[in-house]
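Novice: Sequence first, predicted model second:
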Amino acid sequence: MRQKPNILKAVDFFCSGGGMSSGMQKAGVKILAGIDYDITCKDTYERNIKGAKFLHEDAFDYKEVDLQKELNLKKNDDNLILIGCSPCQYWSIINTDRTKSTQSKSLLVEFRRFVEYFNPGYVVVENVPGVLRRKEESGLDDFQIWLKEKGYKVHCQVHNVNDYGVPQSRRRLTLIANRITDKELQPLKFDGKRLTVYDVIGEHNGFPKVPAGHKDYTDFNHTVAGLKQINIDRLNLTDKDGGSRDSYVNDKNLAPKCHHLDTKNFKDTYGRMWWHRQSPTITTKFFSMSNGRFAHPEENRAISIREGATLQTFPKDYVFKATSVANTARMIGNAVPPKYAESIGKAIINNHLNAI
């Protein structure tokens, strides 16, 4: 006999700064705890995810029974969601050196231990599409087979978060496993126009014009990385609203040596975002215009920390507590966009309510 549907609760593995937890909480899910080995995420997570614990644990060492005792969890709880959004550097097509991230490829296997032990009502996994290319190595194939054998209805598909209210082009693999009903659950699509950069940043959205190197010591954190003079000179020549390094590719004094006269490769590097298009994927290096199309559409600088967070759909009052621009950007770039997480949470809640 099914347990009476009650408030859904979740444990967020590999929680980082709380993107997934924030969205799930907004949808109406109670977040019990976030788990991460990176202690620098603790202050940010606890500041924003009210009522949740931050558990500083390494998934390779943490035991299922220890989590059970810490949170007083029960096995076979229909109202429990286990979320596993492990770091994706090893599987990312952007990453060029997997040496430091090799261990992370096995995190899905470690997460599965907890799913097997607790047998929750729902399981959520989110990662880069690159996992699909090597499903056996990642453990994704075996995990899906096991879930289906245990009676879960499994949805596993690549989605672009722009379809779910995020002003960004970002393709993500999303697995939602449901053993409460026989329905395959998908994130709920956004009912409205697809958002663009213009819809969320710029002076008209409360982002004052600032120069490269601007420091914002308030919680708004409209901080911008500094630029060398040569990069300012490059931006001075780069067309507003989507301009690229083509503007100076023939100038041997301005074009990087590897880009001089090259109009075909790495077109986005040093490029500006377009106002009326989605932003590119916000990576952990979004504060640096040399790492992609991360220059502001019209100002001569890279986008700020708060602009990157806003393009990821973090609320403007979300406070990031970190020791450097790079650390803050890493938390933001690694995050599941909260608006996308909310769409996953709503799909699960609707399913749960209809299970009565």
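Specialist: Ah, there it is.
Novice: going forward, measure contacts and count neighbours with C-alpha atoms only.
Specialist: OK.
Novice: List of residues touching stretch 149-158?
Specialist: Residues from elsewhere that reach stretch 149-158, judged by Cα atoms under 8 Å, 6 or more residues apart in numbering: 129, 144, 147-148, 171-186.
Novice: Restricted to buried residues, select these in PyMOL.
Specialist: The PyMOL selection below is limited to those of the contacts of stretch 149-158 classed as buried (16 or more other Cα atoms under 10 Å):
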select buried, resi 129+144+147+172+173+174+175+176+177+178+179+180+185+186
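Novice: Among the contacts of stretch 149-158, which are located in helices?
Specialist: 144, 147-148 (DSSP state H).
Novice: So which bits of stretch 134-145 are buried?
Specialist: 138-140, 143-144.
Novice: An error on my part: the question was meant for stretch 44-60.
Specialist: Applying 16+ other Cα under 10 Å to stretch 44-60 flags 44-49, 52-59 as buried.
Novice: Could you do stretch 276-286 as well?
Specialist: Under 16+ other Cα under 10 Å, the buried positions of stretch 276-286 are 277-286.
Novice: So which residues of the stretch 251-356 of the chain form helices?
Specialist: 305-311, 325-334, 338-353 (DSSP state H, counting those that start in this stretch).
Novice: The structure to be compared is supplied as follows:
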Amino acid sequence: MDWGFDSVTGVACIDLFCGAGGLTHGLQRAGVDVVAGVDVDPLCRHPFEVNNDAEFVLEDVGKLEPADLQTMFGSADTRILAGCAPCQPFSTYSQRYETVGTPRWGLLYHFARLVRALKPEFVAMENVPTVTKHKVYGDFVEALQNEGYQIWSDVVDCSQYGLPQGRKRTVLLASLNGPAELAKPSAETGTVRGAIGDQPSLHAGEAHADDRLHVCSSLSDLNLQRIKASKPGGTWRDWPKDLVAACHRKRSGKTYPGVYGRMEWDKPSPTLTTQFFGFGNGRFGHPEQDRAISLREGAILQGFPADYSFLPESEALQFKALGRLIGNAVPVTLGEIVGQSILASVGSGPQAIETSADAKGGCDDRALVA
């Protein structure tokens, strides 16, 4: 198949299940040349291509052939195959809907199939912590070991790397070129205040005139009363009894305090889900304004730049679709750390990249670490 890619040299990466481009954006910040992102969702094309120097390929990873990817890699000396498959099948919350045998369960097998055929020098994967409990993950790791990869994996708290969100994820790095592991945390813990404290104020249901992604969902009269009664870091247990939902008054509902909550300014946000724009869907209330966080604020908490474009100006904004793109994204900050870690293991870390840019008489923006 002719994908129309130019010849590539040096270190190159293909981002499978690329989504809106969070991993790619972070990798490119670190200095990795991401040549393509692959995803089955056409809504990903705009955010991926407009914000990143890489081509978007609309394709089902299960239908990709190794020859297709080798064409994309071109003549690269070091190839990185990154694959952050959809996490829903492995999420504790979603397992009531996603069972063994549904299409997304098998995507890691297709990832392994491509790795076995191509044998890229590096493999990177990110998913929810509970992915390690599933057979498909064990089979994936075994497939890499059988091909001679040295594997590092651990559950990573992204807030320890500066992301203003307490997002924990299993990260796996595999290498044919000797040991490779994620860099140790060195950044201060990010906070909600540091991330979104300077965003313009909004009322529930309002959109900012200069940034249509800085828009928050409306609230019913009852939920407006509830958020006014909510304390940062608190729960619905702090409310007057007449505001408590009937389901929470039952014995079975009293153990679910993690909804209808406000974030705290000087701590990381809770883990964002695909429904972070709804006050009743988790601890997604603004720390002091009587509203849920906006779509833009959610994107910033995922590490995206404040001007990252998620949809064309001509398209209508849909909370559910954009919430899914943002909530499912690999945090940009984590992508940058993964890129730095891999480049360091091949002797092409940030210092070497900066020297290379100086030698060319210019500055490669992607070599600058945010």
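Specialist: Done, it's in. This one's a predicted model, so the numbers in the text were calculated from it and none came from an experiment.
Novice: returning to that earlier point: closest to residue 226 of the first structure out of the ones in helices among the contacts of stretch 149-158 of the first structure?
Specialist: residue 144 (45.6 Å; Cα to Cα).
Novice: any idea what that closest one aligns with in the second structure?
Specialist: Using TM-score structural alignment, the partner of residue 144 of the first structure in the second structure is residue 141.
Novice: Let me see the contact set for the aligned residue in the first structure for residue 187 of the second structure.
Specialist: Under the alignment by TM-score structural alignment, residue 187 of the second structure pairs with residue 192 in the first structure. Contacts here follow Cα under 8 Å, 6+ apart; on that basis residue 192 of the first structure touches residue 165.
Novice: How much space separates residue 192 of the first structure from residue 27 of the first structure?
Specialist: As for residue 192 of the first structure, its distance to residue 27 of the first structure is 18 Å (criterion: Cα to Cα, to the nearest Å).
Novice: Kindly report the same for residue 40 of the first structure.
Specialist: 26 Å.
Novice: In the stretch 151-300 of the second structure, what residue spans correspond to strands?
Specialist: 168-175, 207-208, 211-215 (DSSP state E, counting those that start in this stretch).
Novice: any chance of those strands in TSV, plus distance to residue 244 of the second structure?
Specialist: Listed next are the strands of the stretch 151-300 of the second structure as TSV, based on distance: least, Cα to Cα, whole Å:
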stretch	distance to residue 244 of the second structure
strand 168-175	30
strand 207-208	29
strand 211-215	27
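Novice: For residue 352 of the second structure, which of the ones you listed is the nearest?
Specialist: The nearest among these, by Cα to Cα, is strand 168-175 at 20.1 Å.
Novice: distance from the closest one to the first structure after superposition?
Specialist: In the superposition with the first structure, the average deviation recorded for strand 168-175 of the second structure is 0.7 Å (mean Cα distance after the TM-score superposition for the first structure).
Novice: Next, the angle from that strand to helix 332-345.
Specialist: 20 degrees (axes from the mean of the first three to the mean of the last three Cα atoms, to 10 degrees).
Novice: so strand 168-175 of the second structure aligns onto which residues of the first structure?
Specialist: With TM-score structural alignment as the criterion, strand 168-175 of the second structure aligns to 171-178.
Novice: And stretch 331-347 of the second structure, by the same measure?
Specialist: Taking TM-score structural alignment, stretch 331-347 of the second structure hits residues 337-353 over in the first structure.
Novice: With stretch 281-300 of the second structure instead?
Specialist: Going by TM-score structural alignment: stretch 281-300 of the second structure matches residues 291-310.
Novice: Residue in the first structure paired with residue 265 of the second structure?
Specialist: Using TM-score structural alignment, residue 265 of the second structure pairs with residue 275 in the first structure.
Novice: Is it possible to get JSON lines of the helices of the stretch 251-356 of the first structure that adds mean neighbour count and distance to residue 72 of the first structure?
Specialist: Output for the helices of the stretch 251-356 of the first structure, formatted as JSON lines (neighbours: other Cα atoms under 10 Å; distance: least, Cα to Cα, whole Å):
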{"stretch": "helix 305-311", "mean neighbour count": "25", "distance to residue 72 of the first structure": "34"}
{"stretch": "helix 325-334", "mean neighbour count": "22", "distance to residue 72 of the first structure": "29"}
{"stretch": "helix 338-353", "mean neighbour count": "22", "distance to residue 72 of the first structure": "22"}
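Novice: So which of those helices is nearest residue 216 of the first structure?
Specialist: That would be, of these and by Cα to Cα, helix 305-311, which comes in at 9.6 Å.
Novice: quick check, nearest of the buried residues of stretch 44-60 of the first structure to residue 18 of the first structure?
Specialist: For those, the nearest to residue 18 of the first structure is residue 45 (5.4 Å; Cα to Cα).
Novice: Could you give the secondary structure assignment for the closest one?
Specialist: Using DSSP: H, G, I helix; E, B strand; the rest coil, the secondary structure recorded for residue 45 of the first structure is helix.
Novice: mind checking what it lines up with in the second structure?
Specialist: By TM-score structural alignment, residue 45 of the first structure lines up with residue 48.
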